[in-house]
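# Next one to model:
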Amino acid sequence: MSNDPPLPKAFRRVWAAASVSSFGDGVYLTALPLLAASLTRDPLLLSVISAAALLPWLLFGLVGGALVDRWDRRDTMWLTDAARALLLLAAVAGAAAGLLSVPLLIALAFVLGIGQILFDTASTAYLPELLDRDPAKLKPANARLRGSVDVLDGFVGPPSGSLLFTLGRTVPLLVDAVSFLFSSLVIRTLPATAPRPRPARRPLLKEAADGGRYLLGNPLLLGLSLRPALGNFAFSAGTSVFVLFAQEKLHLGAAGYGLLLSCEAVGGFLGSMLSARISDRLGTGGALILTAVLLTVAQTSIGLTSSAVLAGIALALRAAALSGTIVLSGAVRQTIVPDELMGRVAAAGRLLGLGAAPLGALLGGWLATVGGLRAPYLAGAVFLAASTLISLTMTSNRKVEAALAAAERARAESAGRAGDEEVTVAAEAGNREVRGGD
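Now for the predicted structure:
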């Protein structure tokens, strides 16, 4: 039986909304390239459509985090999903009117990417509010959310998107719109969070920079963010040529390639579900060291094997370690970052991680050209080995436990000050009544 503490009913609604939205994302992300390819065969235009979804993070990621810290996070989530649903419905209507085009898809991917910044950052900041920043609750909660993403976005959504596309080019967009609408309506029913103190407003860009400065100034948070940065760099190097690798080195056809990708979804789900138990046994820092080692071993194995079966096992192991890293890192971050900075620090970490991906893809393409299709995976393994050193030195059990203890003391001191202020206010009110009675 699980020893995890019970999660509030409100979390079930968050989980349901995230699960349905993840399915819609899997459908959309699979159908978008198919829809684009039906409009153009130009590789450059196709790559621009794919890049348009990522570009908002590079341009507005930090600003989005600052806005989330200014706004009510629950309202930000449900309004953003409602807007994304309306945007997709407008795209479907435009397609029905014969207005579907490559520029429209580029604009759609870009604006939806902006919505993703606001929703993802707000949800990352809202969860610790909902769960009282309790690490014992945050780990299983993050594990369930991550498991839903792995299964529905990575396993169920893609084949569903392909099937829906055969029914009509814009049917997947309509399904994704419905998923956003469902998510919006469910999140709207969540409890409102307590009003946060509102310090004097400063220029938005200066507030946005606070998140980056806080992250860079905290060695533990920096280590937790460097892990995904190195991971995305290494993974993107291989992903950029994975189709060719599967065909030429593993001798797989289209069906085998799809089955190989499903191994990642299965591994990711298992990793997210087991992460809390492994953390309980090894400590969060120890579990992060283990995932770093497993990522390095898995990436090396992919680069060396010619067996599709062994490659599938290595992909599943890599995905399991990656999901475990995301769950555990997220729980630590949500526990130790001050509430008023949560959105900005989350955005800064996401920017650092995502910014490395296109660089890794460029390196992977170049390495495959000059060194063969195995070179990107073996080079990526070197960067993942470096992430093991980061875990050993920056995110060890001692560092994690010290940070959690410091965050707990800070919350206790803050609660004590708030209690003293309430006593003072009550005393002053009593004094005024006494003076009034005299």
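# Please count neighbours and contacts with C-alpha atoms only from this point.
OK.
# And the nearest residue to Leu7 once chain neighbours are set aside, how far from Leu130?
If the residues on either side of it in the chain are set aside, Leu7 comes closest to Lys137, at 6.7 Å by C-alpha to C-alpha, 6 or more residues apart in numbering. Distance, Lys137 to Leu130, using C-alpha to C-alpha, to the nearest Å: 10 Å.
# With Lys249 instead?
For Lys249, the distance to Leu130 - C-alpha to C-alpha - is 48 Å.
# what does Leu99 give?
Taking C-alpha to C-alpha, one finds Leu99 at 43 Å from Leu130.
# out of the two, which sits in the more crowded spot?
Neighbour count, other C-alpha atoms under 10 Å: between Leu99 and Leu130, Leu130 has more, with 19 against 12.
# Next, the structure of the following sequence, for comparison with the previous one:
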Amino acid sequence: MPAGFGRLWTAQTISSLGDGVTHAALPLLALTLTRDPMALAVVAAAGTLPWLLFGVLGGALVDCWDRRRTMWVTDTARAVLLAIPVGAVVLDVLSIPLLAGVAFLLGLGGLFFDTAATAYLPDLLRRDPALLERANSRLRGAQTAMSGFAGPPAGSALLALGRAFPLLADAVSFLLSALLVRTLPAVPRPVPEVRDSLLRQAQAGASYVFRNQLLLGLALRPAVGNIAFLAVEAVLALFAHDHLGIDTYGFGLLLTAEATGGLLGAGIASFLGRRLGTGTALTCTAAVEGLAILGLASAPDPYAAGLALAVCGAGMGATMVLAPSLRQAIVPSHLMGRVASTSRMLAMCAAPVGAVLGGALATAYDIRTPIYAAGFLLLTMTAVTASMTSNRKVDAALRAAQADSQAGPDHQASEDRVHESAPGPS
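This is a model prediction of the structure:
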């Protein structure tokens, strides 16, 4: 691994810890101000809105900017932003609108940072598929450990010391991340396409995804997966309480089982990719997720439910290493930001659909129905996308990307413009 990757991994690990702290602290801070469920929901939803409103445009901007500079400037801005609610706490003027605004701007910063980091990594690792899988495995594992295990309890503990402490901790994490990113090696800026408006550049990035069957398959899986997983999440607490007899503490352990599986899946993703081929491995992990959710729906006790969630988490963890690594290996540098943000936006837009679907099915039938429906939906999605992400298509895309890389950036940009303007799927 290049030396610069260690600094990038450290920066994202520190930032993930801060994210986990804030993820736990923001709703608890809101709870100290109001008991209105709608107000609490607004704070929770505000952080996701930037992806829904500006996802593709944000990717187009990242493709126009220096990726390393985008990352450290964004993290510096987020650290400064957190000074506002800290000041509001000190002056005792903290409010729900202020928390929602901060959550929205933090989410906007996350859009730019995550997209820039996704686009920067393949240039740092020279688009080597094996290195990308190893790198994403380490990044995903650290993110799960910090934001899923260490961050939330740390956020709750810091909040017990005072309302400003978790916000200060997150600000420090952003500053440390910015300093580390600032020292990363520079990579060549992507070759620009023909000068065009930002909107047309964004449309070109989205079109590149929808015209490419492999990239479309990679984008559909998290989008459909989010519908299924949010349908489960919408009723999971009630299902655990009413059907499994799990109390609040036990519910936290149930979620920890899923995160533990996620760590395992991220760790074995590269092995699965080598053993089965990336395309087959992605199909198998998607099938595992669907079968595990069906196992959760039929679980007779908390132990079976925890095992099912751990298996599902392992499938998700492996998928979230293999799919981004493949995308980073085959997408041209000058389109990477837009392709990544388009895929992420599709997944984010699908999430509310899943939550509404889960609530509606539980209301119309019973609490297990949305979980069964989610499992069948995941298996159907697996069957539909299996041919789109087959080993044959993956190998062909990797060969084409390698040929484009050897031909030089000018040839690659020219070929991509031809594909973007050609009718029909590529």
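# Now check structure 2 for the residue matching the residue nearest to Leu7 of structure 1.
Matched across to structure 2, Lys137 of structure 1 falls on Leu131, judged by TM-score structural alignment.
# Test my guess that that match contacts Met1.
Yes. Using C-alpha atoms under 8 Å, Leu131 of structure 2 is in contact with Met1, at 7.0 Å.
# neighbour count winner among the two?
Between Leu131 of structure 2 and Met1, Leu131 has the larger neighbour count (other C-alpha under 10 Å), namely 18 against 11.
# tally of neighbours for Gly315 of structure 2?
Count around Gly315 of structure 2 with other C-alpha under 10 Å applied: 27.
# So it is in contact with Ala286, correct?
Yes. Contact criterion C-alpha under 8 Å: Gly315 of structure 2 and Ala286 qualify, at 6.6 Å.
# how about the helices in the stretch 51-200 of structure 1?
73-96, 102-130, 135-148, 157-167, 171-188 (DSSP state H, counting those that start in this stretch).
# and Gly253 of structure 1, which of those helices is closest to it?
Distance to Gly253 of structure 1, taken as C-alpha to C-alpha, is lowest for helix 157-167 among the helices of the stretch 51-200 of structure 1, at 16.2 Å.
# so how far does that closest one sit from its counterpart in structure 2?
In the superposition with structure 2, the average deviation recorded for helix 157-167 of structure 1 is 1.4 Å (mean C-alpha distance after the TM-score superposition for structure 1).
# residues in structure 2 aligned with that helix?
Against structure 2, helix 157-167 of structure 1 falls on residues 151-161 (TM-score structural alignment).
# For that stretch, buried residues please.
Neighbour-count burial for stretch 151-161 of structure 2 flags 151-159 (criterion: 16 or more other C-alpha atoms under 10 Å).
# now do stretch 207-217 of structure 1
Applying 16+ other C-alpha under 10 Å to stretch 207-217 of structure 1 flags 207-212, 214-216 as buried.
# which part of structure 2 lines up with that stretch?
Aligning stretch 207-217 of structure 1 against structure 2 (TM-score structural alignment) gives residues 201-211.
# which other residues reach the matching stretch?
For stretch 201-211 of structure 2, contacts defined as C-alpha atoms under 8 Å, 6 or more residues apart in numbering pick out 56-57, 59-60, 215-216, 219, 335, 338-339, 342-343, 419-420, 424-426.
# which of those residues are buried?
Members of the contacts of stretch 201-211 of structure 2 classed as buried by 16+ other C-alpha under 10 Å are 56-57, 59-60, 215-216, 219, 335, 338-339, 342-343, 419-420.
# from the residues you listed, which two are the most distant?
Between all members of those, the farthest pair (by C-alpha to C-alpha) comes out as Leu57 and His419, at 20.4 Å.
# What does Ala360 of structure 2 correspond to in structure 1?
In structure 1, Ala360 of structure 2 lines up with Trp366, judged by TM-score structural alignment.
# Quick check: the gap between its match and Leu86 of structure 1.
In terms of C-alpha to C-alpha, Trp366 of structure 1 sits 41 Å off from Leu86 of structure 1.
# try Asp132 of structure 1
In terms of C-alpha to C-alpha, Asp132 of structure 1 sits 33 Å off from Leu86 of structure 1.
# Neighbour count: those two, which is higher?
Leu86 (16 against 11).
# list the contacts for the more buried one?
Per C-alpha under 8 Å, 6+ apart, neighbours of Leu86 of structure 1: Ala177.
# and what of Glu408 of structure 1?
Glu408 of structure 1 neighbours (C-alpha under 8 Å, 6+ apart): none.
# Can you tell me what it aligns to in structure 2?
Match for Glu408 of structure 1 (TM-score structural alignment): Gln402.
# And for Ser396 of structure 1?
Per TM-score structural alignment, Ser396 of structure 1 is aligned with Ser390.
# Measure how buried the residue nearest to its match when sequence neighbours are not counted is and give me the count.
Excluding the flanking residues, the one nearest Ser390 of structure 2 by C-alpha to C-alpha, 6+ apart is Gly279, at 4.6 Å. Residues lying near Gly279 of structure 2 (other C-alpha under 10 Å) number 24.
# what do we get in structure 1 for Gly279 of structure 2?
By TM-score structural alignment, Gly279 of structure 2 lines up with Gly285.
# And Gly4 of structure 2, by the same measure?
Under the alignment (TM-score structural alignment), Gly4 of structure 2 maps onto Ala10.
# what angle separates the helix or strand hosting its match from helix 102-130?
Per DSSP states H and E, Ala10 of structure 1 falls inside helix 9-37. For helix 9-37 of structure 1 against helix 102-130, the angle between stretch directions is 170 degrees (axes from the mean of the first three to the mean of the last three C-alpha atoms, to 10 degrees).
# Check which residues of helix 9-37 of structure 1 are buried.
So for helix 9-37 of structure 1, counting by 16+ other C-alpha under 10 Å, buried means 11, 13-36.
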